[in-house]
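Peer 1: got a structure for you, letters missing:
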């Protein structure tokens, strides 16, 4: 097929003397220009698309909002911090149940209902990342042009929710009245109402999990039934007594119920189900069917009281001997077998028995002190350290408390280590003291300053060992305690965590060592060293941003002319670190990217003190003027610089 460009016309002219022919001037048609412009547009679009994809590595795509707050272009940590700052009091929709003209309002404070911003941010991050390339690109364009808003789902206490539904069911249920014959007079039956607790709870949970933006007003799921007269009532009315149903059939149950004992001899548990509650569990009129869904919901709440989590052993490794000793003993747990207990209750009711079995099963610990020889804890895999010399006494104390939480902790093979799970709540009740922490765009005194020194050190040990990093966030700005930027890990319980996967195939023992004299914290990881070689490259800096001019704020406690620096400036930058892992003849490389915001120096001055020229204006109260540009919020909250 002849191409467009080949259609250019060429002519050869000869002179009468036979001179050499000359090539005529090359001519281009309008179609040629259209093709060239088209090619250039395709190239520009391709470059633009690639640039767009590269810039949004680890960032949420533009046009995406969470609860109508723009989070496009932000990392997940930045988005989480933005939502926390922009929506301190999330407007919770009213939730209620109703039946006829009765209504029951859900007390959200008791259920601890709160928005799950972290889940919403993760959903926002997945926009434009879940399909094939063209599908992802189309979703990105849709978000950019039309916008995609994600409402956060709601977190709540499921046990309290179930108890709420049971309380409503107890109030809304109506026993009804069977038909009666008084001589020649027939008194008609009155239908009763039973609340399907299981179905109502399921509908309520579905509504809350659907991130509602308006009031949730759900009807109770109920069934009507006609009560049957008891043998005594039928006899007194002169009626024939029906034959007794076959044993094993729930139709054999009388209208009145007795308490049903639930017994577990192994754990010496003896309790009973209330007759009123048993009647609420029965449905279907004369057939008297057991509402197993409602019973399972009740038992799930009971399991919260009966279940005991197994306790893992804490261990100590001796590098000199290679031996492992027990630091804390392990203990078995127990768990209510809901399915087996439902079956036992169903059989007891069907056979009109007064006792059923409460089935509790033994749950072994994941780290059993009786199986140490099988764990493969025999050598040092990797270590990580960081320096804290010069820290305040409170900060040092917090480092010691946090480090102790991980002493002897063992991670089974294939399991994920979670810093937040190990450190638990960073509160005064948990042993932590007030020290400097990062709050928004300032450094302030708060509980737990210094905990991030511990999370950073564990991260360095895991990173150098080649473990897959499941979740990690850098600090909002460069923190001098951690040396070269790019190898830190901030946490903020319970939302911002540091996690890694133990992929060695053996158990992993964690040992913290805190040297308060030298100001060094070290984490040693013991187990079975995998056949891998890990090489960590030198951190590379880019996109360096100078901080704004220092800001000054008035502190009434300072004297005239007195000045005190409370924030030190840091440059903003992007830092990338490449890690190469050679394992079993295979080489893989991953890149760790950290984005740090510039940090402005801040001085406090006494009233009337002369402020240097061109400072960032502040109000007399020390609050930055909201009409002026301020330093961006750090990329993530943290419990300690």
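Peer 2: Okay, I see it. Quantities reported herein were computed from a predicted structural model and do not represent experimental measurements. Numbers count the residues shown, from 1 in each chain.

Peer 1: Please make it C-alpha for all contacts and neighbour counts, starting now.
Peer 2: OK.

Peer 1: for the stretch 251-400 of the chain, what spans make up the strands?
Peer 2: In the stretch 251-400 of the chain, the strands defined using DSSP state E, counting those that start in this stretch lie at 260-264, 269-273, 282-283, 289-290, 314-318, 323-328, 333-336, 355-357, 360-363, 379-387.

Peer 1: Could you dump the ones you listed into TSV and include mean neighbour count and distance to residue 78?
Peer 2: As requested, those are exported to TSV (neighbours: other CA atoms under 10 Å; distance: least, CA to CA, whole Å):
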stretch	mean neighbour count	distance to residue 78
strand 260-264	18	51
strand 269-273	13	50
strand 282-283	21	52
strand 289-290	19	51
strand 314-318	20	36
strand 323-328	15	39
strand 333-336	18	40
strand 355-357	20	52
strand 360-363	17	40
strand 379-387	19	25
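
Peer 1: List the buried residues of the host helix or strand of residue 444.
Peer 2: For residue 444, the enclosing helix or strand under DSSP states H and E is strand 442-447. Across strand 442-447, burial judged by 16 or more other CA atoms under 10 Å covers 443, 444, 446, 447.

Peer 1: can you redo the strands of the stretch 251-400 of the chain as a markdown table with distance to residue 55?
Peer 2: Shown next, in a markdown table, are the strands of the stretch 251-400 of the chain (distance: least, CA to CA, whole Å):
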| stretch | distance to residue 55 |
| --- | --- |
| strand 260-264 | 61 |
| strand 269-273 | 60 |
| strand 282-283 | 60 |
| strand 289-290 | 59 |
| strand 314-318 | 44 |
| strand 323-328 | 48 |
| strand 333-336 | 49 |
| strand 355-357 | 61 |
| strand 360-363 | 48 |
| strand 379-387 | 31 |
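
Peer 1: structure B:
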């Protein structure tokens, strides 16, 4: 009986303990449910506790109040300065000058959405984590393209440099050439993206805290307002290469070197009949020095499908002007020979040798000279037209023996001395004159100038 009583007593005790445990469990559920309802009611229109936006606590605030708070605490002045660099050049500017601003409205919306995904279990878990750990939100940064364009365009000229085309020029007696060089141009869009990325990197990303909130409060750890490290954000400017049109200068430089390699020699070889009847070969020479050649060089750019090329030529107008002066020096009219005739021996006695006329062909000379400038052959034979006299020695020799057509005599023995002088002068001018066939004889034309300066007495 006693054992039964003890067993009964134990069963009753266990039942009572079970009732107590069940009651406590139900009470706990009721308290938890009530607490959940109270928590829900408290934060029905507010952000849950444990949320920070760049160190600013926004838990327990409505969206409007949270936005007002973060705009007041953060704004755009909290952003670090930006140090733009390109080599040794540095420009320091505030993000505001670049049109940069934090998207605080989006950050507040993100804070509001925490624990409100619409799935009870995940929302409950998120709210618990917010209470225990806390969550830090890093707002997004946006830089207005227009404002960034204005500022970056101002420094684009200092930071970049235009491409340099190949150059060829003549200085003194030397040809100088510079090859093409690529330039660089500031890529404003890519630079703006780089600035955004570097500031976002400094801001960090949204994440759960690693230290429980209660521990932070116990240690007195107060999160910084922004979480930025000191010092400006360094951003390298982004450039794109600007390639100039391909310019070929080396070949043209070699051609200029050929032109200026040595002076040009102009030659004219001709034959002259001497008074003794012998023919003598004569050569006249003119030297064109390198300074004159340098003044004739003409450089022209030509655009081709593959780029730009230099064409080396000569200034034909200057060359023609030079040759015109030379033509005036060379020019001479033809002159008929003068002979005396010995009827006893039927031979001609030359008084004055015949002379062929010279006339420089300027157009042909320009072509020869232009070709010689770009050639290693530095001697040019001038193209000279030879104009024969109307009557040559050969013409008269073919008529030998000559016949006397007529003659006249006049006595001036008693004339005055001045008249005698004039008659001798006129006779000397007309003596030995040969007239071409079908030619009218003009006494005055052949007599020449009649003046005291020419030996006439009066």
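Peer 2: Okay, I see it. Just so it is clear, the structure is predicted and the values come from calculations on it, not from any experiment.

Peer 1: TM value for the aligned chains?
Peer 2: The TM-score (TM-score structural alignment, normalised by the length of structure 2) is 0.40; 230 aligned residues with a CA RMSD of 4.5 Å.

Peer 1: before we move on, back to that, out of the strands of the stretch 251-400 of structure 1, the one nearest residue 45 of structure 1 is which?
Peer 2: Nearest of those to residue 45 of structure 1, taken as CA to CA: strand 379-387 at 45.0 Å.

Peer 1: So what angle separates the directions of that closest one and strand 314-318?
Peer 2: With axes from the mean of the first three to the mean of the last three CA atoms, to 10 degrees applied, the angle from strand 379-387 of structure 1 to strand 314-318 works out at 100 degrees.

Peer 1: where exactly do the helices run in the stretch 1-150 of structure 2?
Peer 2: Counting by DSSP state H, counting those that start in this stretch, residue ranges of the helices within the stretch 1-150 of structure 2 are 2-42, 63-73, 104-113, 120-132, 145-159.

Peer 1: Pipe those helices into CSV and attach distance to residue 291 of structure 2 per row.
Peer 2: Converted to CSV, the helices of the stretch 1-150 of structure 2 look like this (distance: least, CA to CA, whole Å):
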stretch, distance to residue 291 of structure 2
helix 2-42, 99
helix 63-73, 77
helix 104-113, 75
helix 120-132, 90
helix 145-159, 41
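
Peer 1: Comparing the ones you listed, which comes out most buried?
Peer 2: Most buried of the helices of the stretch 1-150 of structure 2, by mean neighbour count (mean count of other CA atoms under 10 Å): helix 104-113, with a mean of 19.

Peer 1: which helices and strands does it pack with?
Peer 2: Contacts defined by 3 or more CA pairs under 8 Å, 6 or more residues apart in numbering; DSSP states H and E place helix 104-113 of structure 2 against strand 51-53, helix 63-73, strand 135-137.

Peer 1: Now the ones you listed in TSV, please, with extra columns for distance to residue 323 of structure 2.
Peer 2: Converted to TSV, these look like this (distance: least, CA to CA, whole Å):
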stretch	distance to residue 323 of structure 2
strand 51-53	89
helix 63-73	86
strand 135-137	88
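
Peer 1: I'd like to know which of these lies nearest to residue 430 of structure 2.
Peer 2: Nearest to residue 430 of structure 2, of all these, is helix 63-73, at 121.4 Å by CA to CA.

Peer 1: what packs against that closest one?
Peer 2: For helix 63-73 of structure 2, the packing partners by 3+ CA pairs under 8 Å, 6+ apart come out as helix 104-113.

Peer 1: could you check the angle helix 63-73 makes with the helix it packs on?
Peer 2: Computed with the same axes, to 10 degrees, the direction of helix 104-113 of structure 2 lies at 130 degrees from that of helix 63-73.

Peer 1: The nearest residue to residue 170 of structure 2 once chain neighbours are set aside: how many residues sit nearby?
Peer 2: The shortest distance from residue 170 of structure 2 to any non-neighbouring residue, by CA to CA, 6 or more residues apart in numbering, is to residue 176 (6.0 Å). Applying the criterion other CA atoms under 10 Å, we find 15 residues in the vicinity of residue 176 of structure 2.

Peer 1: Surely residue 176 of structure 2 is in a strand?
Peer 2: Yes - per DSSP: H, G, I helix; E, B strand; the rest coil, residue 176 of structure 2 lies within a strand segment.

Peer 1: what sits against it?
Peer 2: Contact analysis of residue 176 of structure 2 by CA atoms under 8 Å, 6 or more residues apart in numbering lists 168, 169, 170, 253.

Peer 1: ok so, going back, which stretch among the strands of the stretch 251-400 of structure 1 comes nearest residue 200 of structure 1?
Peer 2: Among the strands of the stretch 251-400 of structure 1, the nearest to residue 200 of structure 1 by CA to CA is strand 282-283 (14.5 Å).

Peer 1: which other helices and strands contact that closest one?
Peer 2: Helices and strands touching strand 282-283 of structure 1, by 3+ CA pairs under 8 Å, 6+ apart, are strand 289-290.

Peer 1: Sounds good, over and out.
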